[in-house]
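# Below are the sequence and a predicted model; questions follow.
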Amino acid sequence: MGACSWPSEAEGGAVSAMAINLGLLLAFVPSGNPEVVLRSAQFEGELRFRVDETQHPKNYGKENGTVNSNGSVKPEQECGWGRYARGALYALQSKGNVLNQGIIGLISGSMGLDSSGLSSSAAVGIAYLLALENANDMSVSPTENIEYDRLIENEYLGLSNGILDQSAILLSRRGCLTFMDCKTKEHKLIRPQNLQVGYINGVHKSYKILLASSGLKQALTSNSGYNRRVAECREAARVLLNASGRPDVDPILSNVEPHVYEVHKDKLEPVLARRAEHYFSETMRVMKGLEAWTSGRLDEFGRLITASGRSSIENYECGCKPLIDLYEALLRAPGVYGARFSGAGFRGCCLAFVDAEHASEAASFVKTEYSKLQPELASKIAPEAAVLICESGEGA
């Protein structure tokens, strides 16, 4: 779950996130042969393939019709959710690993989290990686699995995201904010101090996390806006680097110093200027957020999260009417410190930090308000999944 981050991760910038106590489970046993057999508790169909099949990235062979739209060689008809399992095999194979043991498994996500925009794709990919590694007696570090999961999304699925989600899932610890420099891959865990309410079973009880569903579900791979925003950030970086006399530097915004941005930002076209402003202001919010979190100033931390959400709307121009309605309903809810989109605003979930004593009241308020604003979408959400009350959790 990103606190302040988007799009800094894809640009090699500084990000912050944490894991929550909801997620998914993959129950599996080694198959005793190269075959993989998978089913989902949420989605129909059965996936079958072999670990001795060579997997290929997105667009491989499309020109001659030898692969389907997800980049896999076969079969013609396959469960959409199965792409991540094949992607996990692709990632492992791409680094020279030879697997001979498949798995038989059932995957199930927590109520309300499927296709919600809450790092669910990264969690699925990591689950398949860990299962295949376990079945084949592979010893793989969290850092290596972060890279493997990046390969699933960037190369196999063709998605231009960074490493925030998988880093939060693999590196986070209960009660801590995970800070990562996406360029150096360095990270640290930060526990807040001076909170008014102490620990219960080692977990801070002064805040809860609300996850509110809009009822919109869409895979990032089916939304061109996601990759387009990344491309716009790269173009903004290219203009700024050219203007500062460094045209040969990799065009990502983390390679542009803030003072260079301030000097040359007038050279950016309006759309690119908004994208760059979001990146540089988001980087500042990440750093200020670390200070607020460390000192236990949840009010200030929440204000920064809210500012991140507002900039996502105004500068990054993501979101849609239902998501914005949900975001604003969360901000009006009692006890909420701050709120923002999850999934970069391209899928159907918003999150909020809320005073623990007001969490239930806030959840009820948001359900009622959203049903007034978006009655058709709200009617499609199971009542128990409309607003989930969560806590910080352990990583995978």
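Received it, and whenever you're ready, just let me know what you need. Residues are numbered from 1 along each chain as shown.
# rest of the way, CA atoms for contacts and neighbours
Will do.
# Give me the most central residue, the protein.
Centroid-nearest residue in the chain, with Cα atoms, centre = their mean: residue 119, separated by 3.5 Å.
# Can you give me the distance of that residue to residue 232?
Distance, residue 119 to residue 232, by Cα to Cα, to the nearest Å: 23 Å.
# hang on, the earlier thing: quick one: contacts for the residue nearest to the centre of the chain?
By Cα atoms under 8 Å, 6 or more residues apart in numbering, the contact set of residue 119 is 1, 165, 166, 343.
# from memory residue 395 sits against residue 171, does it?
Yes - between residue 395 and residue 171 there is a contact under Cα atoms under 8 Å: 5.8 Å.
# Between the two, which is the more surrounded one?
residue 171 (21 against 18; other Cα atoms under 10 Å).
# what's the distance between that one and residue 142?
7 Å.
# Spell out the residue ranges of the helices in this protein.
Applying DSSP state H to the chain gives helices spanning 83-94, 120-135, 142-151, 164-171, 224-243, 258-264, 270-294, 298-314, 321-332, 359-373, 375-379.
# in the shortest one, what's buried?
Neighbour-count burial for helix 375-379 flags residue 378 (criterion: 16 or more other Cα atoms under 10 Å).
# So what touches it?
Here helix 375-379 makes contact (Cα under 8 Å, 6+ apart) with 214, 215, 216, 370, 371, 386.
# change it to 7 Å
Helix 375-379 has contacts (Cα atoms under 7 Å, 6 or more residues apart in numbering) with 214, 215, 370, 371.
# What of stretch 241-259?
The set of residues external to stretch 241-259 that reach it, using Cα under 7 Å, 6+ apart, is 11, 12, 13, 233, 234, 237, 238, 260, 264.
# One more pass at 8 Å, please.
The list of residues contacting stretch 241-259 from outside it, by Cα under 8 Å, 6+ apart, reads 8, 11-13, 183, 233-238, 240, 260, 264, 276, 279-280.
# my read: residue 295 touches residue 190, true?
No - Residue 295 lies out of contact with residue 190 (Cα under 8 Å); the separation is 10.2 Å.
# And those two? Which one has more around it.
Between residue 295 and residue 190, residue 190 has the larger neighbour count (other Cα under 10 Å), namely 18 against 15.
# so how far is residue 236 from the more buried one?
Taking Cα to Cα, one finds residue 190 at 32 Å from residue 236.
# Against that first model, consider the following:
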Amino acid sequence: MKVEEEHALQVHQQQFGQQGHASAAPARVNLIGEHTDYTGGFVMPMAIGFHTIAVISPRQDGRAIFYSANYKEEASFEVASLKAAPRDHWSDYPAGVLWALQQENISLGGFSMTLAGDVPLGAGLSSSASVEVATAMALQHHAGVKLPLEKLATLCRRAENDYVGAKCGIMDQFVVAGAVAHRAMLLDCRSLAFDLLPLPEQIRVVICNSMVKHAVATGEYGDRRDEVEAGQAVIHRERPGVNLLRDATLEDLEACKNMMSASSFMRCRHIITENQRVTAAREALLQEDMKRFGTLMIEAHKSMRDDFQASCAEIDLLVEIAMQQPDCFGSRITGGGFGGCTVNIVRAESAEQFVATLQEQYAAKTGIAAQCFVTAPSDGALALAVDGGAE
């Protein structure tokens, strides 16, 4: 990542005529636990080795100037008068973080910021959280403050929820900020307590991008969340003490079935069973039982496809091809859904052959060249800063 950081510093110097300070935040992939985070449930993400670099330097005119090295565009804001007024533009994400920090009465003077990165967009690898957390790391340096993990993640989530208007949960921002290399994170999205779980050395996590893009700030992602919250509200009303789907059982859901829409029932069934799968996956990892872990991934994909109805033909095909390979333990859709990527658990010695076979068969059936990445759990933004990385 040192090369990426040095490039971003050079771009900043060229754009603004000043040396800057660099911060970095990774992307993430979620191994299991989809659409559970915003109902207080369990997730199991890990950070991966794509990054957003944010380079910052002070200005004297009270303005915030964001420059995207990827889009080669600038966006300008008056720091003192910034309002929650998204433009449906890439700059909404860093501007949202600035706004969220101001809501916490963190004093910020004018600044120039360059953003550069290699996180695939619209792939379900959380390019938005990577931008948000990198921006927040840079802004806290600029303000001379150090935010704890929980506060940093919560402010970045607020930026996406209340400024951008995307109804994400806390998972993405939390793991992008707080991940640790060589570990998957089991996160309790209600308490924000987490375990760091080792992945066996003999397996690799392979991410396959269907090249079908999705946008989570609008459309079906928001519809699904509305359906979930409608069902959750019914259960909360009818079952005292069940505040979130995290607390609900399938028996609770069945008892309330006739009081909610069929779609809400299915969405809630996915989340309740998905929480059970995440806790079972934790035990499988602790026992290094990758066959069991893979079975849980397949069950999770079927639930996303059938109950949550958030898959698509290309993703289903990738999973089907993956599970025909002898050294693939499990495969499923990852991210918000409606395109994006699959995540696959594969024997290390077979990872390259797995990628070649999958790409060949997917292209033959769809005409699409899938991007595939063999990954390992990486450090989050806070660990990168502590370990002498870009921060």
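That came in fine, so what should we check first? From a predicted model like this one, the values you see are computed outputs, not experimental measurements.
# Can you report how many residues neighbour residue 138 of structure 2?
24.
# contacting residues around it?
So residue 138 of structure 2 contacts 21, 22, 23, 54, 55, 56 (Cα under 8 Å, 6+ apart).
# Mark which of those are buried, thanks.
21, 22, 23, 54, 55, 56.
# Can you add distance to residue 351 of structure 2 and give these back as CSV?
Formatted as CSV, these follow (distance: Cα to Cα, whole Å):
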residue, distance to residue 351 of structure 2
21, 37
22, 33
23, 32
54, 32
55, 35
56, 39
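# from those residues, which is closest to residue 370 of structure 2?
Lowest distance from residue 370 of structure 2 to those (Cα to Cα) belongs to residue 54, with 28.5 Å.
# Now intersect the buried ones among the contacts of residue 138 of structure 2 with the strands, please.
With DSSP state E as the criterion, strands contain 21, 22, 23, 54, 55, 56 from among those.
# Look up how far residue 67 of structure 2 lies from the residue nearest to the fourth one when sequence neighbours are not counted.
Nearest residue to residue 54 of structure 2, sequence neighbours excluded (Cα to Cα, 6 or more residues apart in numbering): residue 115, at 4.7 Å. As for residue 115 of structure 2, its distance to residue 67 of structure 2 is 6 Å (criterion: Cα to Cα).
# Neighbour count: those two, which is higher?
Counted by other Cα under 10 Å, residue 115 of structure 2 and residue 67 do not tie: residue 115 has more neighbours, with 28 against 24.
# just checking, the more buried one touches residue 66?
Yes - at 7.3 Å, residue 115 of structure 2 counts as touching residue 66 under the criterion of Cα under 8 Å.
# What residues does the counterpart of residue 393 of structure 1 in structure 2 make contact with?
Matched to structure 2 by TM-score structural alignment, residue 393 of structure 1 sits across from residue 378. Residues near residue 378 of structure 2 by Cα under 8 Å, 6+ apart: 26, 46, 47, 48, 49, 179, 180, 181, 182, 183.
# residue in structure 2 matching residue 212 of structure 1?
Using TM-score structural alignment, residue 212 of structure 1 sits opposite residue 208 in structure 2.
# thinking again about what came up before, quick one: contacts for the residue nearest to residue 54 of structure 2?
8, 52, 53, 54, 55, 66, 67, 68, 69, 70, 131.
# Map residue 325 of structure 1 across to structure 2 for me.
So, by TM-score structural alignment, residue 325 of structure 1 is matched to residue 317.
# Let me fix that, I meant to ask about residue 188 of structure 1.
Using TM-score structural alignment, the equivalent of residue 188 of structure 1 in structure 2 is residue 195.
# Same question for residue 134 of structure 1.
So, by TM-score structural alignment, residue 134 of structure 1 is matched to residue 141.
# follow-up on the earlier one: for the match of residue 188 of structure 1, list the residues it contacts.
Contact analysis of residue 195 of structure 2 by Cα under 8 Å, 6+ apart lists 185, 186, 187.
# any idea how far residue 368 of structure 1 is from residue 332 of structure 1?
Note on residue 332 of structure 1: its distance to residue 368 of structure 1, by Cα to Cα, is 12 Å.
# Also residue 225 of structure 1?
30 Å.
# And for the residue nearest to residue 180 of structure 2 when sequence neighbours are not counted, the neighbour number?
Nearest non-adjacent residue to residue 180 of structure 2, counting by Cα to Cα, 6+ apart: residue 379, 4.4 Å away. Here the number of neighbours of residue 379 of structure 2 (other Cα under 10 Å) works out to 26.
# In contact with the match of residue 212 of structure 1, which residues?
318, 341, 342, 343, 344, 370, 371, 372, 373.
# right, and out of those residues, which lies closest to residue 79 of structure 2?
Closest to residue 79 of structure 2 out of those is residue 341 (36.7 Å), distances taken as Cα to Cα.
# Now do the same for that closest one: its match in structure 1.
Alignment note (TM-score structural alignment): residue 341 of structure 2 maps to residue 349 of structure 1.
# now swap in residue 174 of structure 2 and tell me
Counting by TM-score structural alignment, residue 174 of structure 2 corresponds to residue 167 in structure 1.
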